[in-house]
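Trainee: Return atomic coordinates for the entry below.
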Amino acid sequence: MVQATRPYRSVLYIPGSKERALEKARHLPVDAIIFDLEDAVAIEEKSNARSLLARVLGEWDFGARARIVRVNGLETDWGRADLATFATAISAGATVDAILVPKVNGPADLDAVAALVPGVPLWAMMETAAGMLNAAAIAAHPRLAGMVMGTNDLAKELGSRFRPDRLAMQAGLGLCLLAAKAHGRVIVDGVFNAFKDDEGLAVECEQGRDMGFDGKTLIHPAQLEIANRAFAPSEAEIDLAQRQIAAFDAAEKAGQGVAVVDGKIVENLHIVTARATLAKAEAIAALG
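Mentor: The predicted model follows:
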């Protein structure tokens, strides 16, 4: 299936309890914001964060940035109140592009949330062993629009150690990628915790990009530039895509089924990729 071209190069977590951070996020060069009511909010702040965020999303303009609200799980003391608050806020005009459901183990977890927030697209946090094994069924859910890798929680559940090559994560990352691509869902990579390590972040972004992720979740604004650059088509890729399309069009007019660009065969499948590259570049440019 073909995914939408809306960019998700950078997806920044912002605590829903911090009004100053929410205000700053309106002006950051970020493609999407995850307004977090879960891990980033202390227990004693849960209620205040919920009310603050509902007001902010009803009153403030975040421009072209996608607005995703991560609620607390329904098994907690705060999940149902989160969903009730945002169902009401959305009905009153608050702009929420998706509800992000934590610790999705299977489609039933999405069913439960879908019933409480009708009509709103859902995203799934993929951060449990059960979620990895059920990734295909989760991705097939009719309300699902995106998947987010929760590599920190997954590592905790697996008991795995950090490695720069993320060897322990490869099985889970691969299963979720296959599931997302099979069903045309957006999928973004997990966070890189060392927010002052630019080189390490760049390496992990490049790995995620090369695997096929649409972008990366981030924990600090300082990480935005590296992620935006890594997940955007380069000038060389745009140039190649344009030349492939032109060469293939010329070949077709000449009655040929393939073209040659830079000594390599170009078939229709390469043109599909080339057009997607140009569409992504155009969508990024449109963000301004």
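Trainee: C-alpha from now on. contacts and neighbour counts both.
Mentor: OK.
Trainee: Helices of the stretch 151-288 of the chain, residue ranges please.
Mentor: For the stretch 151-288 of the chain, the helices defined by DSSP state H, counting those that start in this stretch occupy 151-158, 170-183, 198-211, 224-230, 235-253, 268-286.
Trainee: next one: the first one to chain centre, how far?
Mentor: Averaging C-alpha coordinates over helix 151-158 and over its chain gives two centres that are 18 Å apart (CA atoms, centre = their mean, to the nearest Å).
Trainee: What angle do helix 170-183 and that helix make with each other?
Mentor: 130 degrees (axes from the mean of the first three to the mean of the last three CA atoms, to 10 degrees).
Trainee: Name the surrounding residues that touch helix 151-158.
Mentor: Contacts to helix 151-158, defined as CA atoms under 8 Å, 6 or more residues apart in numbering, come from residues 127, 128, 129, 161, 168, 169, 190, 191.
Trainee: same deal with stretch 97-115?
Mentor: Here stretch 97-115 makes contact (CA under 8 Å, 6+ apart) with 66-74, 83, 120-132, 134-135, 137-138, 141, 143, 145.
Trainee: For the comparison step, fold the sequence that follows:
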Amino acid sequence: MLEMKYWRSILFVPATSDRFVESALRRRADVLQIDLEDSVAPDQKDLARGRVRMIASRFAQAGYGVAVRINRPWRLAVRDIEASVGQDVAVLTLPKVPDASHVRAISEILDACEAEQGLPSGHTRLIAMIEDPEGLANMDAIAAASPRLYGMIVGAEDLAASMRMAVSEDSLYIPNVMAVAACRRAGIAPIGFVGSVADFDDPDAFRSRIRRARALGFDAAFCIHPRQADIVNEAFLPTADEVDEARQLVAEFEAQVAQGRAACTFKGRMVDLPVVLQARQLLARHQAYCPPG
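Mentor: Model (predicted):
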């Protein structure tokens, strides 16, 4: 299973659907996210909750990372957490996070659940979803609220509805760039892209959207359709040409530094430390997904 810091694609799987569970096991997503929230009808919540451990075990045994998206109302959230915490579940995704205190309260519940399960404290990480104006205003504090935070994402549809704005690149650009900055300040993973996750009919448009997300600094994305996972994995992986050029750039810079220079020219471009850092980050991403041997 991939280390969490190298996750790219996080595919939603409705907890109540055997068909979707079986389909997910044939896909190449890095993470399969068992959904207890929007894809589960209110009268099916108990059934969905009771299936989490079985589904999580199957996903983990197949080599996937496992996440669970819980519900927001506290009475449902606590039951979801108690049903989900276990060896096989690496992450809980928290919808509609309003502020840092919400994350800390969830973390306190997790401490008790992990102790009951004989798991080390901190075993269960968190992804925070920003889906309303309050959460948007508190993104910095949310991102830094707990060591459990793995990443943060802007939930496009809920945010748009709560702010009475369109789900468009114009309306979602600023919230998403703000989220990337908040995540980088806190040292957690920025997840997402500028647009709606529900738009999956046009694979070329989705591919362009994910490539733009990588350029904006995102590390991963949620997927609601299995074919989105392949696109996300490909778009977040550096191409062979990018890797080759980055290696050449770093080698040329290091050769010039050995001769006492602090910068050099590479293919008509001035190269100094910030440029080299970007090249090394690209090579590190490639190494994470494509280890030698």
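Trainee: how about the contacts of helix 151-158 of structure 1, which pair is most distant?
Mentor: For the contacts of helix 151-158 of structure 1, the farthest-apart pair by CA to CA is 129 and 191; their separation is 17.8 Å.
Trainee: How about residue 218 of structure 1, nearest residue that isn't a chain neighbour?
Mentor: Distance criterion CA to CA, 6 or more residues apart in numbering; nearest residue to residue 218 of structure 1, sequence neighbours excluded, is residue 12 at 4.7 Å.
Trainee: how about that neighbour, what does it touch?
Mentor: So residue 12 of structure 1 contacts 30, 32, 33, 34, 217, 218, 219, 220, 221 (CA under 8 Å, 6+ apart).
Trainee: again, only using 6 Å
Mentor: With contact set as CA atoms under 6 Å, 6 or more residues apart in numbering, residue 12 of structure 1 has these partners: 33, 34, 217, 218.
Trainee: Just the closest of those to residue 274 of structure 1, please.
Mentor: residue 217 (25.5 Å).
Trainee: From residue 159 of structure 2, how far off is the aligned residue in structure 2 for that closest one?
Mentor: Residue pairing (TM-score structural alignment): residue 217 of structure 1 is matched to residue 222 of structure 2. Look at residue 222 of structure 2 and residue 159 of structure 2: by CA to CA, to the nearest Å, they are 16 Å apart.
Trainee: before we move on, the earlier item: and residue 129 and residue 191 of structure 1? which has more neighbours close in?
Mentor: Neighbour count, other CA atoms under 10 Å: between residue 129 of structure 1 and residue 191, residue 191 has more, with 23 against 18.
Trainee: picking up where we left off before, how about the contacts of residue 12 of structure 1 in JSON lines, adding distance to residue 205 of structure 1?
Mentor: What follows is the contacts of residue 12 of structure 1, written out as JSON lines (distance: CA to CA, whole Å):
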{"residue": "33", "distance to residue 205 of structure 1": "18"}
{"residue": "34", "distance to residue 205 of structure 1": "18"}
{"residue": "217", "distance to residue 205 of structure 1": "10"}
{"residue": "218", "distance to residue 205 of structure 1": "11"}
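Trainee: Give the buried subset of those residues as a ChimeraX selection command.
Mentor: Those of the contacts of residue 12 of structure 1 that count as buried under 16 or more other CA atoms under 10 Å are selected in ChimeraX with:
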select :33,34,217,218
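Trainee: with the contacts of residue 12 of structure 1 in mind, which one is nearest to residue 273 of structure 1?
Mentor: Nearest to residue 273 of structure 1 out of these is residue 217 (CA to CA; 24.1 Å).
Trainee: Not counting residues beside it along the chain, what's closest to the closest one?
Mentor: The shortest distance from residue 217 of structure 1 to any non-neighbouring residue, by CA to CA, 6+ apart, is to residue 11 (4.6 Å).
Trainee: The one you found in helix, strand or coil?
Mentor: Secondary structure for residue 11 of structure 1, judged by DSSP: H, G, I helix; E, B strand; the rest coil, is strand.
Trainee: Next, the contact list for it, please.
Mentor: For residue 11 of structure 1, the contacting residues are 32, 33, 217, 218, by CA under 6 Å, 6+ apart.
Trainee: Let's verify residue 153 of structure 2: helix, strand, or coil?
Mentor: Per three-state DSSP, the local secondary structure of residue 153 of structure 2 is strand.
Trainee: What is the equivalent residue in structure 1 for it?
Mentor: Matched to structure 1 by TM-score structural alignment, residue 153 of structure 2 sits across from residue 148.
Trainee: now swap in residue 190 of structure 2 and tell me
Mentor: Using TM-score structural alignment, residue 190 of structure 2 sits opposite residue 187 in structure 1.
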